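[1] Build me a structure from this.
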Amino acid sequence: MPATHWKPTRRDVLRSALFLALGDAIVGRTVFAQDATYPNRPIRIIVATAAGGGIDAVARTVGAKLQEAWGQSVIVENRPGGNQTIGTNHVAKAEPDGYTLLCISSTHTMISGLMPKLPFDPIEDFAPVTMLAYGPNILVAHPALPVQSLGDFIALAKSEPGKLNYGTSGNGSLGHLAMESLKSMTGIELTHIPYKGAAPALNAVLSGEVSVEIVQIMTALPHVKAGRLRALGITTATRSPAAPDIPTIAEAGAPGFEGSSWFGIVAPAQTPPAVIAKLNEEFVRIMNLPDIKTRFLSEGVEPVGDTPEQFAATMRDESARWGKVIKDMGITIQQ
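    Have a look, this model is predicted:
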């Protein structure tokens, strides 16, 4: 018996097209409705480091304001480990619905250069929301170290090659790369002691377990003012209004040195543009609140609150810049 071949009639084609159009419309209305009611349940802000560091403080500060404004619980959750890859990967793989966010620092744009075999792409797998704030770091020393300036420290390090050490919040952190840059620029030899997070690293320099450390200004400044740490230099190209007596590292003995920090919010890639826009609008409003601006500026950190497009450009530029530094210095992290 000969095979028969079904040919769709014009009516069949029109009916199929109508069903597809209706399906698209229903899906579109559903997505729009979800976006319009966002947020209607708790939001989590993931911090990929241990509690107690600058990024943790920033996340909790803006998280509290977000909860106050939207009337939904905002939970800041620390997921440290794996040089920040555990918490970061969790958000990269999360549902892109705006209910799981990641608070990042400049370290986020360095990680691909240090660890090429990542389970996520630090740029492509995230939707930038906004840069929250920008600020310098401070090179601090334990008061027992017999130095009063960066010049003194360089001279001491050169007289005792490899005997002095420095602490960081972990391999591949900004503090690590900045100190390695300083070593290269000044010709000194120091031993790197990585810790599991900013808080234990800070405790190490406070106790004298390590000689020096580069610490975010908002974390270091209270200890400097109290005399528990001695400031040797600040990492920005110009002095900080919050600490005008602290010279820049560039002017104090390492011309051209710069290594600043920033903090920002990202969401999983494919998060609806309407949700990103709503998050951006609210975070920008928060960063412009008088009490937030006063608090951040007093701690040496400048509130930013830019657009998603501006933050995306910064992330790409920083990734390229630090990628070159990492390659030139030959720094890698074992995976």
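[2] switch to C-alpha atoms for all contacts and neighbour counts from now on
    Will do.
[3] What residues sit buried inside stretch 231-242?
    Within stretch 231-242, the residues scored as buried using 16 or more other CA atoms under 10 Å are 231-237, 239-240, 242.
[4] Residue 289: which of the residues you listed is nearest?
    Using CA to CA, residue 242 is the member of those that lies nearest residue 289, at 18.9 Å.
[5] contacting residues around the closest residue to that closest one other than its chain neighbours?
    Spatial nearest neighbour of residue 242, excluding adjacent residues (CA to CA, 6 or more residues apart in numbering): residue 300 at 4.9 Å. Residues near residue 300 by CA atoms under 8 Å, 6 or more residues apart in numbering: 135-136, 217-218, 240-243.
[6] Can you say which helix or strand has residue 124 in it?
    Under the criterion DSSP states H and E, no helix or strand holds residue 124.
[7] this one next, for a side-by-side:
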Amino acid sequence: MKHLVKSAVVLVAAVSVAVGVFTVQTVSAESSWKPEKPINLVVPWGAGGATDGVSRQTAMVLEGHLGQKIVIVNQPGASGSVGTKNVLDKPKQGLYWTAGAVKDLGVYKVQGLLDTTLDDWHLFLNFAIPNVVAVNADTPYKDFGELLAAFKANPGKIKVATAGVNSAGHTAIEMIKSYTDIDYKHVSYEGGNPAVIATVAGECEVVPQLAKEEVVMLKAGKLRALAVLADAPLSIEGYDQEIPSVKQWIPDFVTAPIYFGIFVPKGVPDEAVATLTEIWNKSLVNDEGLKKFAAQNAMIFDPAAGDVAMKKAFPMVQLDAWLKFDSGDAVVDPSTIGIPRP
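    Next up is the predicted model:
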């Protein structure tokens, strides 16, 4: 894989198990769009994973601003494309949204999973979350170097649990493979939380999912973190070691922030987009509850909407799209759908 432009993710997060306390402030100009029916927020991944968790917490805050219930609907399948297609096909009234990692939404067409691109969506970002390579605590691997050596000594035998092709975890292990030429046995689950639980149970040895999905089991001593896919180490309150950067073993490793958010299909009423944009820029950005939630779960709280959101999230879309193309997992050349190679 040709290495891409560096975009550092520096996360030094204070983590605890408690759920954040949320505050809702009133924004006077938000009255331009008040949905008359509950909004359906389709989470295209299983319950308990990172997308599910950050979507539920963000929805709690948005309900107060919109004066309407937001119903979370988990609809996993085909690496998130099933639930996303469901929203894309609904009437454009502003009552159906989806959520997830922008990099997933951006590469569905590259993989032939769904005929959509980022140009079809309004992006509303909430958090950026890093991947952490962790292992079952009973495995012998004490650091990432030992794990790499084991991969090379046992090609195709060490089981790696992820939330499926196109998930953050699968992208992470494929990125590592592109730099090291390791081989592994991929075991796919319907979400990041099931992948973590499977690793804790001993079904797999390794899980490279998102930090938020691993925090509880790391603190409980059921998982051991070996490396964070970021430019700097990651510190987690309640976990007794600083997680070193993958660059300690792969100095030229390039990564970018994995941004999550809520996605609204284009074609909805302009006043709906304007209202959400105002909420994001004037209220959500200052929400103390969401800030606390981020700190508790090894995440960066970095809300953004519109062009700013696209600029923040696009580097990881490029990285993932070209990773898949260079490894032969793409059916569409990214450059033909507006994703240039950096």
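[8] a markdown table please, covering the buried residues of stretch 231-242 of structure 1 and showing secondary structure and distance to residue 284 of structure 1.
    Supplementary listing: these in a markdown table, determined by DSSP: H, G, I helix; E, B strand; the rest coil; distance: CA to CA, whole Å:
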| residue | secondary structure | distance to residue 284 of structure 1 |
| --- | --- | --- |
| 231 | strand | 32 |
| 232 | strand | 34 |
| 233 | strand | 31 |
| 234 | strand | 27 |
| 235 | coil | 26 |
| 236 | coil | 24 |
| 237 | coil | 26 |
| 239 | coil | 26 |
| 240 | strand | 23 |
| 242 | coil | 22 |
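[9] where along the stretch 101-250 of structure 1 do the strands fall?
    Counting by DSSP state E, counting those that start in this stretch, the stretch 101-250 of structure 1 has strands at residues 126-135, 137-141, 165-168, 191-194, 212-216, 230-234.
[10] Can you name the residues that contact residue 132 of structure 1?
    Applying CA under 8 Å, 6+ apart, we find residue 132 of structure 1 in contact with 262-265, 283-284, 287, 303-306.
[11] should've said residue 232 of structure 1
    Contacts were defined as CA under 8 Å, 6+ apart; by that measure residue 232 of structure 1 touches 138-141, 148-150, 246-247, 249.
[12] Mind doing that once more with 7 Å?
    Residues near residue 232 of structure 1 by CA atoms under 7 Å, 6 or more residues apart in numbering: 139-140, 149-150.
[13] What of residue 293 of structure 1?
    Going by CA under 7 Å, 6+ apart, residue 293 of structure 1 touches 287, 303.
[14] Return the residue of structure 2 aligned against it.
    Using TM-score structural alignment as the criterion, residue 293 of structure 1 maps onto residue 291 of structure 2.
[15] Could you measure from its match over to residue 126 of structure 2?
    10 Å (CA to CA, to the nearest Å).
[16] which residue lines up with residue 56 of structure 1 in structure 2?
    Under the alignment (TM-score structural alignment), residue 56 of structure 1 maps onto residue 52 of structure 2.
[17] Next up, the contacts around that match.
    Contacts of residue 52 of structure 2 (CA under 7 Å, 6+ apart): residue 43.
[18] Tell me the secondary structure at it.
    helix (DSSP: H, G, I helix; E, B strand; the rest coil).
[19] And for the one 10 residues further on?
    Under the three-state scheme (three-state DSSP), the conformation of residue 62 of structure 2 reads as helix.
[20] Show me what it aligns to in structure 1.
    Using TM-score structural alignment, residue 62 of structure 2 sits opposite residue 66 in structure 1.
[21] Kindly report the same for residue 172 of structure 2.
    Match for residue 172 of structure 2 (TM-score structural alignment): residue 178.
[22] Number of residues surrounding that match?
    21 (other CA atoms under 10 Å).
[23] which residue sits closest to the residue in structure 2 that residue 275 of structure 1 lines up against in space, ignoring its chain neighbours?
    Alignment note (TM-score structural alignment): residue 275 of structure 1 maps to residue 272 of structure 2. Counting by CA to CA, 6+ apart, residue 272 of structure 2 lies nearest to residue 33, which is 5.6 Å off, once chain neighbours are set aside.
[24] Fine by me, thanks again.
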